[in-house]
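# Okay, structure incoming, though there's no sequence with it:
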């Protein structure tokens, strides 16, 4: 991938990931069940921190 492509694509990916985290947290807060809250919060945290590193 060219440097120009990376410089253009990176901000778009950051915005998308931030929007996904925000959407999941919003669903968690306004979910109808406690189970939904924990599930959506867990998904948002995984998106924020990324997958665990396997070293």
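Arrived safely. Here the structure is a predicted model, which is why all the values come from computation and not from measurement.
# going forward, measure contacts between C-alpha atoms and count neighbours the same way
OK.
# which stretches of the protein form helices?
All helices of the chain, identified by DSSP state H, fall at 3-29, 34-49.
# Among those helices, show me which one is buried the most.
Counting by mean count of other C-alpha atoms under 10 Å, helix 34-49 has the highest mean neighbour count of the helices of the chain, with a mean of 15.
# this is the other structure I want to compare:
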């Protein structure tokens, strides 16, 4: 294989890996946001429940 072709192939693979990593990170980010949101809803619910007393 010609060195230039090898370099091209590796940059292509790296670009795909970086894109997948980005997708994975954003997915994790949104999952954690949803989790935090759910947690705060529960907290608000408990707060309202306790303040009713």
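Sure, I can see it. Only a predicted model underlies this, so the values are computations on that prediction, with no experimental measurement involved.
# if I look at the residue positioned nearest the centre of structure 2, how far off is residue 21 of structure 2?
What sits nearest the mean C-alpha location of structure 2, by C-alpha atoms, centre = their mean, is residue 28, with 2.4 Å. Taking C-alpha to C-alpha, to the nearest Å as the measure, residue 28 of structure 2 falls 10 Å from residue 21 of structure 2.
# Secondary structure element for residue 45 of structure 2, which one?
helix 3-51 (DSSP states H and E).
# Mind giving me the packing neighbours of that helix?
Applying 3 or more C-alpha pairs under 8 Å, 6 or more residues apart in numbering; DSSP states H and E, we find helix 3-51 of structure 2 packed against no helix or strand.
# To which residue of structure 1 is residue 38 of structure 2 aligned?
In structure 1, residue 38 of structure 2 lines up with residue 30, judged by TM-score structural alignment.
# Leaving out chain neighbours, which residue sits closest to its match?
Spatial nearest neighbour of residue 30 of structure 1, chain neighbours left out: residue 37 (7.9 Å); criterion: C-alpha to C-alpha, 6 or more residues apart in numbering.
# Right, I'll call it a day here.
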